[in-house]
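J.: Got a predicted model here, sequence first, then my questions.
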Amino acid sequence: MEWDRWGTIPGLVRWAAGRYGGAEAVVDGRTRITYRELGDRVERAAAACVASGLEPGDRVAIWAPNSLDWIVSALGAVTAGGVLVPLNTRFKGAEAAYVLHRSRARLLFVTGTFLGTSYVAALRRHRAELPQLEQVVVLADGAPPEYRTWRDFLAAGDRVPAAVVRARADAVEPSAPADIVFTSGTTGRPKGVVTRHEQTLRCYATWSQVAGLREGDRYLIVNPFFHTFGYKAGILACLMRGAVAVPQAVSGTDTVLANIVAESVSVLPGPPTLLQSLLDHPARAAHDLSTLRLVVTGAAVVPVRLVERLRTELGVGTVLTAYGLSEATGLVTMCRRGDDPRTVATTSGRAVPGTEVRVASPGPGRPGEILVRGHNVMAGYFEDPEATARAVDADGWLHTGDVGVLDAAGNLRVTDRITDMFVVGGFNAYPAEIEHLLAGHPDVADVAVVGIPDPRLGEVAKAYAVRRPGATLTENDLIAWSRRAMANYKVPRQVEFVPALPRNASGKVVKGELRACSSRGGSPSAPPRPHPVGEGP
């Protein structure tokens, strides 16, 4: 198997540089580099990491949008034996600081300004909270005195011999941690999902094969690199197959159309909202999209009509849906080429080779929790054995927290989420995390968040809040505060103030009643129940 031959991600980078050599590897704006040039840049970045004092196993974070510099800095850090910690570009300073603190990252690569936000300024406000963060490298020409520019960082590595870099890369074991992706859950605090080199390579060699990614494909990577899918089904899959990576920093439909035409894009994974916007764009007819041949989507409801339109109106030969989660290396099930439109739209396909999926349900065809077992299951949550034991049982089954149904052919249909997670324009939003942030407002005594339908984004957050006595907090006030405190996709689009939240006998909020209230336009009426001893709201 290819993944076994590569062994590690550094091994894959070296192999791709030799295998595809002078073929185009990455197109980022006006910059175009070959696979050989990419390999050289990654080795130079790895040398700079070694020169900076990075030791094997040290965590290296990156807080930046999709770009060539992201690819080079990330792969360079991993080649030097570092463990990658990607940060969501929509994070505010406090959110980023939490992940940096929790992972004890020693080195951070950060963008300068992106979409009008200075990430450097956001970081500086929390710098005192991060004593373990020894170095910050700004992926730009300018940086504050206490930080380093990308150019200066690379130059410092020029004194490190190539043989030292090669030895460092060769010392990485396939079973070693490759990355830690922080994902939220029911606790309200992000947890770090640790995945190994070997399982990442095996999963995305499988993904590339099942999807039908080919050498020479031109792959527009709109999915953010900080997500498992953008990094692994994007960058790493391109390396595996010799495809051309075309990173796109923002998911605007106008830019997608322009890039498809300019770069003759053939592969476009993305959320259903992006694909729908592409089909409905008023200027679509003026763009030649005939090069598109492969589209992969998922993470939300996929209308059958969307699959049919992609195939008929755009002539896309292969449209696939898939299901995954960070705790399963981002990959659990996939449809197969040749599946009919209804199977593609209404299910997430079948378990990928070498893995098992079952549903803990009362009987055949009945919904139950989705359980996963196989090489895709995470190594565990970072330094959290208790949470790991709750998620992965003694028999190796990962309890996903998602509810689904398996049909007779083994196709999985995800029907609900035990964790209450909802999807905002392709981004996973976790009510517990949003509630934790909203509870930080001085005028909020109690709060609960649910997902509600939205015509553009699929779902958005709605908050039910209880004011503290004497407070005059308004809906607009709390929404405006939220925009300063959290990533935009988490911000509630609606806030309803209530005297109390409905709770069950154990003191837990009855989210089902809140969702029902949202759907019928009413307000929750259940009286508050006392908290059990030792529990808070």
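T.: All right, it came through fine.

J.: CA only for contacts and neighbour counts going forward, please
T.: Noted.

J.: The stretch 301-450 of the chain: strands as residue ranges?
T.: For the stretch 301-450 of the chain, the strands defined by DSSP state E, counting those that start in this stretch occupy 318-323, 333-334, 350-351, 355-360, 368-374, 380-381, 398-406, 412-417, 422-424, 427-429, 444-454.

J.: Next one for the comparison:
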Amino acid sequence: MKSIHWASELSTLALRYGERPAIADSAATTTYADLFAKAAGVGRALTLAGIGPGDAVATLFRNGADAVAATFGVMMAGAVEVPINPALSTTERTYCCEVADVRLLISGVGLARDIGVDGPAVLNIEDIKQATLDPATFPFVESNTPARIVFTSGTTGRPKGAVHSQIGRWTANILLRANLPFQPGSGSNVLLMTPFSHGSSLMTHAFLSSGASVTLLDGVDPPIVLGILERGECDAMFAPLTVLAKIVAAAGGRRFTSLRTIFCGTAVLKPTLYARAREMFGPVVRVTYGKSEVFNPITLLEAEETENWYASGGEDACVG
């Protein structure tokens, strides 16, 4: 594949799934049609600002539909997305923008001001209106050019920017969808609570590509999460170790039956935590291993394999 036309791919999803729910967040539920109309508005605003293929654009958002629209808008414009974790300090945010040579920042009211006076120009997403998603108005991009710069967590020093190509981003979505333990559909919903700037964005893209819906929470709020689980509103959940431990601790002795899969990983899953999660949700924990520098997942244990590992006396080595 020599070139990629993101607008064609995304417009297909908008047309195919139009009025289906796409994103549920703390504010509302957004349909596919409205999500991609807002994304088209973002892409158009970037083009009018002189942004095109090869230009770096930072996205700074808390979890919600605007974060998704901004990501897809940057993709359609052919720009290089630099997702910034809102948990980073002002100094860290500025550093990431400088390293990636960011020309423009897309954000919402209250976050962009923390970048600093010497940072890039800011485009407030609240000021962007929906637009018709006309693929002909957006560019093709060369497959080997940069598409995304993902900053590592900085555990071994200052965050490092891992560059993913356009074909890499396209391939990563295909691989992640192919490795899902079940095929999401119109009745599927994945619950995501970790920052959209990291793994949640990949899961969002994969589930939306299959016509499913995504619930994006801004962090782990146990009462809200437990309510969603009790009402059976999701059949999958992305819960790294710290998230899973918090949910298990808050749930007490309650049991939930709606989840087909819990995507877990990022660190060693202790046998005691697995046992408590299994008692609460059943044998649905899927352990994966990945990293920012490459496409994910790298390795994984399906739920049945995870169950067999711990049933056989597996100790601390289970990271997928």
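T.: Ah, there it is. Bear in mind that the values here come from a model prediction, so they are computed numbers and not experimental data.

J.: State the span of structure 1 onto which the longest helix along structure 2 is aligned.
T.: The single longest helix within structure 2, with elements called by DSSP state H, is helix 32-48. Counting by TM-score structural alignment, helix 32-48 of structure 2 falls onto residues 35-51 of structure 1.

J.: Give me the contacts around that stretch.
T.: 13-14, 16-18, 20-26, 72-73, 75-80, 153-162, 165 (C-alpha atoms under 8 Å, 6 or more residues apart in numbering).

J.: for stretch 177-196 of structure 1, same thing?
T.: Taking C-alpha under 8 Å, 6+ apart as the rule, stretch 177-196 of structure 1 contacts 9, 57, 78, 82-86, 99, 103, 174-176, 197, 226-228, 326-327, 329, 378-382, 419, 430-436.

J.: got the contact list for the residue nearest to the spatial centre of structure 2?
T.: By C-alpha atoms, centre = their mean, structure 2 has its centre lying nearest to Ser201, at 1.3 Å. The contact partners of Ser201 of structure 2, by C-alpha under 8 Å, 6+ apart, come to Val68.

J.: can you tell me the helix or strand for the alignment partner in structure 2 of Val296 of structure 1?
T.: Here Val296 of structure 1 is matched to Phe263 in structure 2, going by TM-score structural alignment. Assessed by DSSP states H and E, Phe263 of structure 2 sits inside strand 261-265.

J.: before we move on, what about Asp179 of structure 1?
T.: Assigned by DSSP H and E, Asp179 of structure 1 belongs to strand 177-183.

J.: Run the chain-centre distance for that strand.
T.: Relative to the centre of its chain, strand 177-183 of structure 1 is centred 11 Å away, using C-alpha atoms, centre = their mean, to the nearest Å.

J.: matching residues in structure 2 for that strand?
T.: Counting by TM-score structural alignment, strand 177-183 of structure 1 corresponds to 146-152 in structure 2.

J.: Hmm, Tyr464 of structure 1 is touching Leu478, no?
T.: No - with contact defined as C-alpha atoms under 8 Å, Tyr464 of structure 1 does not count as touching Leu478 (11.2 Å).

J.: now the strands: where do they sit in the stretch 51-200 of structure 2?
T.: 56-60, 80-84, 102-107, 121-124, 141-142, 146-151, 161-165, 189-192.

J.: buried ones in stretch 229-240 of structure 2?
T.: 229, 233-240 (16 or more other C-alpha atoms under 10 Å).

J.: Likewise for stretch 8-28 of structure 2?
T.: For stretch 8-28 of structure 2, burial by neighbour count (16+ other C-alpha under 10 Å) applies to 8, 10-11, 13-14, 17-18, 20-25.
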